[in-house]
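**Q** Let's see this in three dimensions:
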Amino acid sequence: PWESFTKDIILLVFIVILVLGKEFIRPLFYPRTMKGIAITSLIVCIIYGYYVLNHLPQIDFRPYKIGANITEGMSYPEDAPKAVFEYAWKFNINGKEEVIITQGDYPQVEGEFVGVETTEIQKGYEPPIHDFTIEQEGVDYTEVLMQEDKLMLVIAYDMAKSEYEAFSEVQKISEIAMNKGYKVIGMSASNEEWTGKIKSEYHLNFPFYFTDETTLKTIVRSNPGVLLLEKGTIKQKVHYNDLADLKID
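**A** As a prediction, the model looks like this:
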């Protein structure tokens, strides 16, 4: 909060300068040129936005970018700061309710314990990847699968909204990958009814695992999308419109 407040104060100073000196502000270009720049900028933004929606972003700032190792992203450094909690203990002492605050130890008080309220006063370290699991029938296979030398992930966060025509191409690519020694799995937040339907209709010869929908959207903004991993490291990631660009060694 103090950083945000300081930023606002600094910006306020510059805003005051702008307000007081507004009569000195002049446009860089003539009105017709400014209008042309505005229209061109709008067209470029629309085209680029359309491109990003139909392909992957040019720069990936997420923890699942190409080159990132998922296992390392979930690990905690040895010197990582831990969360600090404050405990407000309520006791009835001689008919009067009193609150004793500690950092966790139970207070040595002669009185009747009423209750305790816990407050996190300092956040601990949170790894970049903290909600990634690959589950099947309640069993988490994340650790085992992240050790695979060749792993292909077919991600469809919501099969009710998937681009179904892309699964035909996914089926062909998955067969090629399996013939080249890849373990292929699907990851979805959809139920077994949907995964079974898609597998049957498009002849997908690989199992599907459950992963949280938000996590899958964070991994790849494509429904479906395909990733190639080597011992947990993301080597390639493609949108369903770019499946032909996938290089399966």
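
**Q** switch to C-alpha atoms for all contacts and neighbour counts from now on
**A** Noted.

**Q** mind listing the helices for this structure?
**A** 2-20, 31-54, 70-73, 142-145, 166-179, 192-202, 213-219 (DSSP state H).

**Q** Which stretch among those approaches Ala244 most closely?
**A** Proximity to Ala244 (C-alpha to C-alpha) singles out helix 166-179 among the helices of the chain, at 8.7 Å.

**Q** what's the closest one packed up against?
**A** Packing partners of helix 166-179 (3 or more C-alpha pairs under 8 Å, 6 or more residues apart in numbering; DSSP states H and E): strand 151-155, strand 183-188, helix 192-202.

**Q** Now mean neighbour count too, for those, in TSV please.
**A** Conversion of the helices and strands packed on helix 166-179 to TSV gives the following (neighbours: other C-alpha atoms under 10 Å):
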stretch	mean neighbour count
strand 151-155	23
strand 183-188	22
helix 192-202	14
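
**Q** which one of these lies closest to His130?
**A** strand 183-188 (17.0 Å).

**Q** now the closest one against strand 151-155, angle please.
**A** Taking axes from the mean of the first three to the mean of the last three C-alpha atoms, to 10 degrees, one finds that strand 183-188 is oriented at 20 degrees with respect to strand 151-155.

**Q** Run a quick neighbour tally on the closest residue to Lys65 other than its chain neighbours.
**A** Of all residues not flanking Lys65 in the chain, Ile234 sits nearest, at 7.1 Å (C-alpha to C-alpha, 6 or more residues apart in numbering). Neighbour count of Ile234, defined by other C-alpha atoms under 10 Å: 19.

**Q** re the thing from before, any chance of the helices of the chain in CSV, with distance to Tyr106 too?
**A** Compiled in CSV, the helices of the chain are given as follows (distance: least, C-alpha to C-alpha, whole Å):
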stretch, distance to Tyr106
helix 2-20, 33
helix 31-54, 55
helix 70-73, 36
helix 142-145, 37
helix 166-179, 57
helix 192-202, 47
helix 213-219, 38
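
**Q** To compare against the first, here's the next sequence to fold:
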Amino acid sequence: MKVVRFICRILLGLVFIFSGFVKGIDPMGSAIKFGEYFSAFHLSFLGNFSLLFSVLLASAEFIIGIALLLGLRMKIASWAVFLFMSFFTLLTLILALTNPVSDCGCFGDAIKLTNWQTFLKNVILMVPVMVVFLERNKFSVRYKPLGEWVTLGILFTGILLVIRYCYFYLPIMDFLPYRTGTNIPKAMEIPEGAPQDEYKTILYYQKDGVTKEFTLENYPWQDSTWKWVDTKTVLIKKGYQPPIHDFRFTDQEGNDITDLVLYDTRYVFLLISPNVQKANTAGIMQAKSLADLCHGGNCAFYALTASPFSEIRNFTEKNNPGFPFYHADETTLQTMIRSNPGLMLIKDGTIIAKWSYREFPEVERLKNDILGYAVTYYREKRESLTKTILILTLLLTLAVIKILQLNFDRRD
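**A** Predicted structure coming up:
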């Protein structure tokens, strides 16, 4: 039984760490998912707390996973994982039955699961959860409580710092369809022979005051006493959907400008603001110099938003950004970049770079070599991030070893 306890503890620890981490590196994505759930369950008043719930959920999952993986505070960790999984197993059953939101978001955008798949996953995980919970008193306590609490506190602080960085800038790992290097036209293609959506047509006919449902195969076309009432088309099987399927922009007159963006041979900068009223105004105004640079003809600039044109007009009159806004779907814009506003650079339909408004490129440096600047920016950012992660990992490892093995006495 000791081996079974060990396997169950490690398995749950890894699952919870992964789940918490992928949510933590995309806090805005998790906040958007919470907002969808709140709207579906008519709890819109909680919408302003979506980001808070996102941070709490990600950090809680991560620290529970760490506690299980390292065997720290096992009685508390056992109760935490039992209560956590019991609640979410019941919740996912409700979601599977009602299907208010198609994707549960339990693994962020890293792994997409339907509500029924999520429920089945939770049912399977409840097996090791029950093993850990029922055997919670048999896990050995190797270190003093203070050492374990300090270790968990350090790791909790670490995941909060990661979440903070990804919120203020952009996710350190991008699982979204619009990640850097993606060719948008190719990502919109449907492969030959791919499954198509399947629909069922329901015909409603009435006779003697009674309305009945018919299909195209059995409707009473030869009986004139039946009078047609209504026709409905129902999707019975979803076909293949390309990773990018809603990339479309229009101007204020409704003219489609998507091809102008995708097939422009110049560098194209897209200023993305899903909602101008919730955007950082200084960030939008910062893009004015970039728009002026593109007026010279070396590049193109488009500002995209999902806000109604009345709100765009009010924003323009108040702030005078100096460039027009084009319209797009809000979900599309939120998927393109996790910043409001954010900036995306594309060329020939391929995404070259993405920036949060807190790190918009310097126009003076762009004048000479746009591609060179983007490549240098990503190389420097990746090198800096790699060094930071390595240093923090080393310091964290040394701190944990010091706390657990040197500063505190081991228990037999």
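
**Q** Compare the helices of the first structure and give me the one nearest His130 of the first structure.
**A** Closest to His130 of the first structure of the helices of the first structure is helix 70-73 (C-alpha to C-alpha; 8.0 Å).

**Q** Distance to Ile173 of the first structure for the helices and strands packed on helix 166-179 of the first structure - can I get that in a markdown table?
**A** Shown next, in a markdown table, are these (distance: least, C-alpha to C-alpha, whole Å):
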| stretch | distance to Ile173 of the first structure |
| --- | --- |
| strand 151-155 | 10 |
| strand 183-188 | 10 |
| helix 192-202 | 12 |
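
**Q** Next, work out how far apart the closest residue in space to Phe133 of the second structure that isn't next to it in sequence and Ile17 of the second structure are.
**A** Once flanking residues are discounted, Phe133 of the second structure sits nearest to Ser78: 5.0 Å by C-alpha to C-alpha, 6+ apart. Ser78 of the second structure is 15 Å from Ile17 of the second structure, where distance means C-alpha to C-alpha, to the nearest Å.

**Q** same thing with Pro243 of the second structure?
**A** 27 Å.

**Q** ditto for Leu203 of the second structure
**A** 51 Å.

**Q** Looking at those two, which is more packed in?
**A** Shown here are Leu203 of the second structure and Ile17; by other C-alpha under 10 Å, Ile17 has more neighbours (23 against 19).

**Q** you'd agree that one is up against Ala67?
**A** No: using C-alpha atoms under 8 Å, Ile17 of the second structure makes no contact with Ala67, being 9.6 Å away.

**Q** Determine which residue of the first structure is most distant from the centre point.
**A** What lies farthest from the middle of the first structure is Asn94; by C-alpha atoms, centre = their mean that is 52.5 Å.

**Q** who are the neighbours in contact with that one?
**A** Going by C-alpha atoms under 8 Å, 6 or more residues apart in numbering, Asn94 of the first structure touches Gly111.

**Q** what about it, distance to Val114 of the first structure?
**A** The spacing between Asn94 of the first structure and Val114 of the first structure, counted by C-alpha to C-alpha, is 13 Å.

**Q** And the contacts of the one helix or strand Leu83 of the second structure maps to?
**A** Using DSSP states H and E, the element containing Leu83 of the second structure is helix 74-98. Contact partners of helix 74-98 of the second structure, identified using C-alpha under 8 Å, 6+ apart, comprise 64, 67-68, 101, 115-116, 118-119, 122-123, 126, 129-130, 132-133, 136-137, 139.

**Q** and with 7 Å instead?
**A** Residues outside helix 74-98 of the second structure that contact it (C-alpha atoms under 7 Å, 6 or more residues apart in numbering): 64, 67-68, 115-116, 118-119, 122-123, 126, 129, 132-133, 136-137, 139.

**Q** in it, what counts as buried?
**A** If you call a residue buried by 16 or more other C-alpha atoms under 10 Å, then helix 74-98 of the second structure has these buried ones: 74-75, 77-82, 85, 88-89, 92-93, 95-96.

**Q** now swap in stretch 363-372 of the second structure and tell me
**A** Going by neighbour count (16+ other C-alpha under 10 Å), the buried part of stretch 363-372 of the second structure is Ile370.

**Q** Identify all contacting residues around it.
**A** With C-alpha under 7 Å, 6+ apart, stretch 363-372 of the second structure has contacts from Ser289, Leu290, Tyr373.

**Q** Take those residues and write them to JSON lines, including neighbour count and distance to Leu396 of the second structure.
**A** Below are the contacts of stretch 363-372 of the second structure laid out as JSON lines (neighbours: other C-alpha atoms under 10 Å; distance: C-alpha to C-alpha, whole Å):
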{"residue": "Ser289", "neighbour count": "15", "distance to Leu396 of the second structure": "42"}
{"residue": "Leu290", "neighbour count": "22", "distance to Leu396 of the second structure": "41"}
{"residue": "Tyr373", "neighbour count": "17", "distance to Leu396 of the second structure": "34"}
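
**Q** one step back: nearest approach to Tyr157 of the first structure belongs to which of the helices of the first structure?
**A** Ranking the helices of the first structure by proximity to Tyr157 of the first structure (C-alpha to C-alpha) places helix 213-219 first, at 5.3 Å.

**Q** So which bit of the second structure is that closest one matched to?
**A** Aligned by TM-score structural alignment, helix 213-219 of the first structure falls on residues 330-336 of the second structure.

**Q** mean per-residue distance, that stretch to the first structure?
**A** Once fitted to the first structure, stretch 330-336 of the second structure is off its aligned match by 1.8 Å on average (mean C-alpha distance after the TM-score superposition for the first structure).

**Q** roughly how far is that stretch from the heart of the chain?
**A** 10 Å (C-alpha atoms, centre = their mean, to the nearest Å).

**Q** Contact partners for Ala306 of the second structure?
**A** Pro274, Asn275, His327, Ala328, Asp329, Glu330.

**Q** which among those residues gets closest to Ile346 of the second structure?
**A** Nearest to Ile346 of the second structure among the contacts of Ala306 of the second structure, with distances taken as C-alpha to C-alpha, is Ala328, at 16.9 Å.

**Q** What distance do you get for the counterpart of Gln196 of the second structure in the first structure to Gln122 of the first structure?
**A** Alignment note: Gln196 of the second structure maps to Lys82 in the first structure; criterion TM-score structural alignment. Here Lys82 of the first structure is placed at a distance of 8 Å from Gln122 of the first structure (C-alpha to C-alpha).
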